[in-house]
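Asks: Sequence and predicted model, in that order:
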Amino acid sequence: MQSKYPQKPGIDFILKQAFFYWNKTLIFQLMFSIVFFAVFFTSMFFFAAQFGLWEKNQELVEALNKSTSAYLEKINEMGQTENYQMFTFAIIGTSVFLYPLNLGLFQIFRKIDLNEKIELGDLFAGYNGLNFFKYVGYSIFWIMVYRLTIPTLFLAVLWVMITVFVAPLMFFSNKRIFEAISLNIQALRKYFLEILVCVIVAVFFRYIGFTLFFVGGLFTFPFWNAMIYSLYKTIFSEKS
């Protein structure tokens, strides 16, 4: 596969295209969220019980009743314990395991373009074969860097920007991680404003459903993938 850049796209076109893919696949957006949150919260409750964190809730409540500073001190104290750190690693592991779900939505969007029949199994395309380990490996790498950059908000945002196309490049063009990052940086240099605006809109819309109507959040949460696919399809053209 070879990637090249077409004429510069308009932001309005990219946004309309993203909302088209999202609206066309609402039932799969809902399924994505149900699977994601069911697995995530089941894992969270299980490991919280496994590492004895539920017993700490009463201590947190008592500390909060005293003062905010006492509550923050208690939180910091808990964060230093081995059990809390193990819990954190377990949640990260769960997030890594769930990451390939995003690739399933890319598969569904591509099938729309090709006028092919969409099946429920497409949602789990990222779990097929040995490629699953490739996507999990990338997810681990991405989270490790993100955790290092999050204290400096600017670097965290920059990391998101320079990796926004890595997943579709790996999935559709079979690019390696660093090759995909290099292509991503090239695209970012040329389409910085378009990518920035679309990322802001995607993040805002992704969580707005939870603030207005909680159930609505189940539909808006996966919107990020529709925006990434719209950007990817518009900026990169693929030829065999």
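Replies: Perfect, thanks for sending it.
Asks: contacts, neighbours, all on C-alpha from now
Replies: Will do.
Asks: so where's the longest helix in the protein?
Replies: As assigned by DSSP state H, the longest helix anywhere in the chain is helix 26-50.
Asks: Can you pull out the residues in contact with the next helix or strand after it?
Replies: Counting by DSSP states H and E, the next helix or strand C-terminal to helix 26-50 is helix 57-66. With contact meaning Cα atoms under 8 Å, 6 or more residues apart in numbering, helix 57-66 is reached by 70-71, 74-75.
Asks: do stretch 130-144 as well
Replies: 96-97, 99-100, 126, 167, 177.
Asks: Check it against this one:
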Amino acid sequence: MQNKYPQKPGIDFILKQAFFYWNKTLVYQLVFSIIYFAVFFTAFFFLASRYGIWEMNQQLADAFKISTTEYMKQIAEVSATESYQSFTYGILATLIFLYPLNLGFFQIFRKIDLKEKLELGDIFAGYNGINFFKYIGFYIFWMFTYLLVAQTIILAVVWVVVTVFAAPLMFYTGKGTFEAIALSFKALKMFFVEVLVCVMVAFFFKYIGFALFLIGGLFTFPFWNAMIYSLYKTVFSEKS
């Protein structure tokens, strides 16, 4: 399968296309969010109770009442405890496990293009077969790289836009992690403005539902996947 770059698309076309796919799959967006947050918060509360996080939070609250200095001291002490580190690793493991859930939308959006019947099970396409471990491996690499550069903010944004095409390339073409990232970077150099603007719009819209409509966030939270697919479909043309 070859990847070729067409003429540069307009940003308005990419955005309209993303909103089209999102609007066509609102039920699946809702199901995705319910599953995602149900698993995440179940794991969060279980781990918080198991490792005494609630008690640690009370300890921090008491320290904050004393002084900022005491509060910062307590944060450093709590962060160094084995229980807090185990809690953190547990949350990271949960996020890693949930990542392939996003890839199900790539199958759903492709089925829409092919006019095939959608099924609820399509959401779990990222968990099918041995490719599950490939996606997990990619996200572990992606996440730990992101955490390393997150404090700089700018580098974190750069990492996001550099890897924006990696997931669909892996899903549709079977590329490995590093080959997919390399191709993603190559495409970014040609479509930098389009990718940057679309990433900013996707990030804003993803969370605006929670800020303005609360439960509406369950519909907007997965919007990121529609934007990635719209970018991928526009930038890459796949021909056997």
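Replies: In hand now; what should we look at? Treat the numbers as computed from the prediction; the structure is a model and nothing was measured.
Asks: are any of the contacts of helix 57-66 of structure 1 buried, and which?
Replies: 71, 74 (16 or more other Cα atoms under 10 Å).
Asks: Next, the buried residues of stretch 160-180 of structure 1.
Replies: Those would be 161-171, 173, 175-177, 180, for stretch 160-180 of structure 1 by 16+ other Cα under 10 Å.
Asks: can you give me how far it is from the chain middle?
Replies: Relative to its chain's centre, stretch 160-180 of structure 1 lies at 13 Å (Cα atoms, centre = their mean, to the nearest Å).
Asks: now stretch 86-100 of structure 1
Replies: 13 Å.
Asks: do stretch 128-136 of structure 1 as well
Replies: 17 Å.
Asks: ok, which pair from the buried residues of stretch 160-180 of structure 1 is furthest apart?
Replies: Farthest pair in the buried residues of stretch 160-180 of structure 1 (Cα to Cα) is 161 and 173. Separation: 19.3 Å.
Asks: ok, residue 231 of structure 2 touching residue 195?
Replies: Yes: between residue 231 of structure 2 and residue 195 there is a contact under Cα atoms under 8 Å: 7.3 Å.
Asks: mind checking the SS state of residue 238 of structure 1?
Replies: Here residue 238 of structure 1 is recorded as strand under DSSP: H, G, I helix; E, B strand; the rest coil.
Asks: can you map out the strands along structure 2?
Replies: 2-4, 237-239 (DSSP state E).
Asks: Can you tell me which of the ones you listed is nearest to residue 217 of structure 2?
Replies: If we rank these by Cα to Cα, the stretch that ends up nearest is strand 237-239, at 31.8 Å.
Asks: Who are the packing partners of the closest one?
Replies: strand 2-4 (3 or more Cα pairs under 8 Å, 6 or more residues apart in numbering; DSSP states H and E).
Asks: how much does the strand it packs on stray from structure 1?
Replies: Once fitted to structure 1, strand 2-4 of structure 2 is off its aligned match by 0.7 Å on average (mean Cα distance after the TM-score superposition for structure 1).
Asks: these two touch, right, residue 167 of structure 1 and residue 103?
Replies: Yes: using Cα under 8 Å, residue 167 of structure 1 is in contact with residue 103, at 7.4 Å.
Asks: returning to that earlier point: columns distance to residue 82 of structure 1 on top of the contacts of stretch 130-144 of structure 1, output as TSV?
Replies: Below are the contacts of stretch 130-144 of structure 1 laid out as TSV (distance: Cα to Cα, whole Å):
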residue	distance to residue 82 of structure 1
96	21
97	23
99	26
100	29
126	33
167	33
177	32
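Asks: that older thread, Serialize the strands of structure 2 to JSON lines and add fields for mean neighbour count.
Replies: Putting these into JSON lines (neighbours: other Cα atoms under 10 Å) gives the following:
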{"stretch": "strand 2-4", "mean neighbour count": "11"}
{"stretch": "strand 237-239", "mean neighbour count": "11"}
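Asks: hmm, back to that, average offset of the longest helix of structure 1 relative to structure 2?
Replies: Helix 26-50 of structure 1 sits 0.6 Å off on average (mean Cα distance after the TM-score superposition for structure 1).
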